[in-house]
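**Student:** Pasting the sequence and the predicted coordinates here, then a few questions.
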Amino acid sequence: MKTFRSKVLPHILLIAFSLLMIYPVIWWVGASLKPAAELSLPTIWPSDPMWENYSNGWNYSNQHSFGRFFANTLLMELGNVVGGVITAALVAYGFGRLNFKLRGMWFAILLLTMMLPTQVTIVPQYILFNNFGFTDSYVPLVLPHFFGGGAFFIFLLVQFIRGLPRDLDEAAKIDGASVYGIFFRIILPLIKPALVTVGIFTFIWSWDDFFGQLLYLSSVSKFTVGLGLRMFIDQFDVQWGQLLAMSLLSVMPSALIFMFAQKYFVEGIATTGLKG
């Protein structure tokens, strides 16, 4: 009985909980293969799967397929992740290792910006980008990531950097390393788990930023996946089968990235803020 409680029962509970969590995904897959008439039925799997929901959804527009929307989104994500990771690491290194005047005040201001809701800054940002002529382009969606990458990511990396022994910096200085040499040769390799965490969060959050994409992009040729999904909904009808099929494909990149980078993601979250 004791063996059952200590070994078997936890596995049973984990399996049951996993099935409960994965059930919506199973329903999602089944619903993406259903005809419109079966969507309201309580069955999980359709009687006659409509695999053409995927092909029809992929080629829903005569001029632009979902392959174009995926390519647009991935290109935008590449700029967001690269810019966000590099600049967040640089700014965090300054706050975490360098001594300069009013460092505490500037860091406090940085943390205060985390408390501002997006609705407060979205209007002045739109006016600014519109005056520069950057609307209907990816610049408003990518450029902010090249200016620090976001207060949350800077704070996360600062906590990670502060946990690294300063003796490493002193030893590098004795060997003649400059400030930038210490950053690229010492700090950057040691904060790789935190950088992967920042990259994953940046990718997922910007991928899901439907409001920003809707606000700045108006040309169909520049649509992202989120805006492409919106094309299945009009004032007269909703192509539910195709919408569910393409929405299922739209979550695959985030799921795959999280799956393959899970080791670094868990390590970055587990060790950030627990040292120093």
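**Tutor:** Arrived safely.
**Student:** use CA for all of it now, contacts and neighbours both
**Tutor:** Fine.
**Student:** Can you give me the buried ones in stretch 59-76?
**Tutor:** 60, 64-66, 68-70, 72-74, 76 (16 or more other Cα atoms under 10 Å).
**Student:** ok, now stretch 159-176?
**Tutor:** Buried residues in stretch 159-176, counted by 16+ other Cα under 10 Å: 159-164, 169, 172.
**Student:** Next: stretch 127-147.
**Tutor:** Result for stretch 127-147 [16+ other Cα under 10 Å]: buried residues 134-138, 140-142, 145-146.
**Student:** Of these, which belong to helices?
**Tutor:** 140-142 (DSSP state H).
**Student:** before we move on, which element is the residue most central in space within the chain in?
**Tutor:** What sits nearest the mean C-alpha location of the chain, by Cα atoms, centre = their mean, is I204, with 1.6 Å. Here I204, judged by DSSP states H and E, is contained in helix 192-207.
**Student:** What lies in contact with that helix?
**Tutor:** Contact partners of helix 192-207, identified using Cα atoms under 8 Å, 6 or more residues apart in numbering, comprise 73, 77, 80-82, 84-85, 89, 153, 156-157, 160, 254, 257-258, 261, 264-265, 267-269, 272.
**Student:** also this one, for the comparison:
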Amino acid sequence: MRLRRIPVISHAILLALTVSMLYPVAWMVASSFKESSSVFVDAASLIPNQWNFDNYINGWKGVAGVTFTTFFKNTFLVVGISTIGSVLSSAVIAFGFSRIRFRGRNLWFVCMMLTMLLPYEIVMVPQYILFNQFGWINTYLPLIIPTFFGTPFFVFLMMQFIRSIPYDLDEAAEIDGCNKFTTFVRIILPLILPAMMTCVIFSFYWRWDDFLAPLLYLNKVSLYTVSLAIKMFSDPDNVTDWGALFAMSTLSLIPVCAAFFAFQRYIVEGIHTSGLKG
């Protein structure tokens, strides 16, 4: 009898945690259909008294004459290019650390891992000064170019996959006349695909939600990403259009949710499986 209670209690705890995590999202979606004046009046209710679909129409009109079509295009451009650059460059770096012997390899690996301990706020000022000297301010270059030099977490993740791949495959490829680049492209890259897809998902999430970096480097409204555009609906000196703000926030979740449900199997597979499949 006591053993039967344990699953019931565990399921009840999980259900309570699930509700506590989903409630803010449900509240945001419900508020996107309310009048701005009634969002916080009947905040406890998840069902609007009167459904207002104009929030999505007014919100999509954007700000300063720029619609959310432009903001979404800007975000997909930055997120797409930076994700490709981050994942591919990290795969190359992981292959170099795992398969190529060179002087100071362990030292450089430790230095790379130490960068994971540095908060972005520490390097924010020197990076801004550097990019300002390059003339990159008010462009997407500060958001994209650094990603082509690898991401330490992705490098570490893919290194674990590469190390699980028998070195005999590299030797067999070398006997067949493959150099290091060909071995990486034809042998290693297909085998670490689950890890790469996991990195793609994480990179997509991180870049899509990024607010601070675009805020630092982008000054023109026409260049804004979705996160910056949503912030413009909030005006402390004037009346905030909460309905439009929550409506666009709800739409901004769609690409993230779509990416998760499309590639969710790679998250588990990329973390728990090895790089070699039988």
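**Tutor:** Structure received. Just so it is clear, the model here is predicted, and its values are computed rather than measured.
**Student:** thinking again about what came up before, the contacts of helix 192-207 of the first structure in helices, which ones?
**Tutor:** Using DSSP H, the members of the contacts of helix 192-207 of the first structure that fall within helices are 73, 77, 80-82, 84-85, 89, 153, 156-157, 160, 254, 257-258, 264-265, 267-269.
**Student:** ok, of the residues you listed, which come out buried?
**Tutor:** 73, 77, 80-82, 84-85, 89, 153, 156-157, 160, 254, 258, 264-265, 268-269.
**Student:** ok, N49 of the second structure - contacts?
**Tutor:** K34.
**Student:** and the gap between the corresponding residue of the first structure for it and T121 of the first structure?
**Tutor:** Correspondence of N49 of the second structure to the first structure, assessed by TM-score structural alignment: S47. Shown here: S47 of the first structure relative to T121 of the first structure, a distance of 49 Å by Cα to Cα, to the nearest Å.
**Student:** what's the answer for P140 of the first structure, then?
**Tutor:** From P140 of the first structure to T121 of the first structure the distance is 13 Å (Cα to Cα).
**Student:** how close does A16 of the second structure sit to V123 of the second structure?
**Tutor:** 40 Å.
**Student:** The second structure: matching residues for stretch 127-137 of the first structure?
**Tutor:** Stretch 127-137 of the first structure maps onto residues 129-139 of the second structure, going by TM-score structural alignment.
**Student:** ok, residues contacting that stretch?
**Tutor:** 142, 217-220, 223.
**Student:** and if we set it to 7 Å?
**Tutor:** 142, 217-220 (Cα atoms under 7 Å, 6 or more residues apart in numbering).
**Student:** Check stretch 257-268 of the first structure too.
**Tutor:** Taking Cα under 7 Å, 6+ apart as the rule, stretch 257-268 of the first structure contacts 193-194, 196-197, 200.
**Student:** now swap in stretch 209-226 of the second structure and tell me
**Tutor:** By Cα under 7 Å, 6+ apart, the residues outside stretch 209-226 of the second structure that reach it are 66, 71-72, 74-75, 137-139, 227-228.
**Student:** In it, which residues are buried?
**Tutor:** Burial within stretch 209-226 of the second structure, assessed by neighbour count using 16+ other Cα under 10 Å, is assigned to 209-210, 214, 217-218, 221-226.
**Student:** and of the residues you listed, the nearest to S36 of the second structure?
**Tutor:** V226 (20.5 Å; Cα to Cα).
**Student:** Please report the distance of that closest one from Y120 of the second structure.
**Tutor:** On the measure of Cα to Cα, V226 of the second structure and Y120 of the second structure end up 21 Å apart.
**Student:** now do F204 of the second structure
**Tutor:** From F204 of the second structure across to Y120 of the second structure, the span is 18 Å (Cα to Cα).
**Student:** Give the residue from these two that has the larger number of neighbours.
**Tutor:** Set F204 of the second structure next to Y120 and count neighbours by other Cα atoms under 10 Å: F204 wins out with 23 against 13.
**Student:** now stretch 215-234 of the second structure, how far from the centre of its chain.
**Tutor:** Taking Cα atoms, centre = their mean, to the nearest Å, the mean C-alpha location of stretch 215-234 of the second structure is offset from the chain mean by 18 Å.
**Student:** now do the same end-to-end measure for it.
**Tutor:** First-to-last residue span, stretch 215-234 of the second structure, Cα to Cα: 15 Å.
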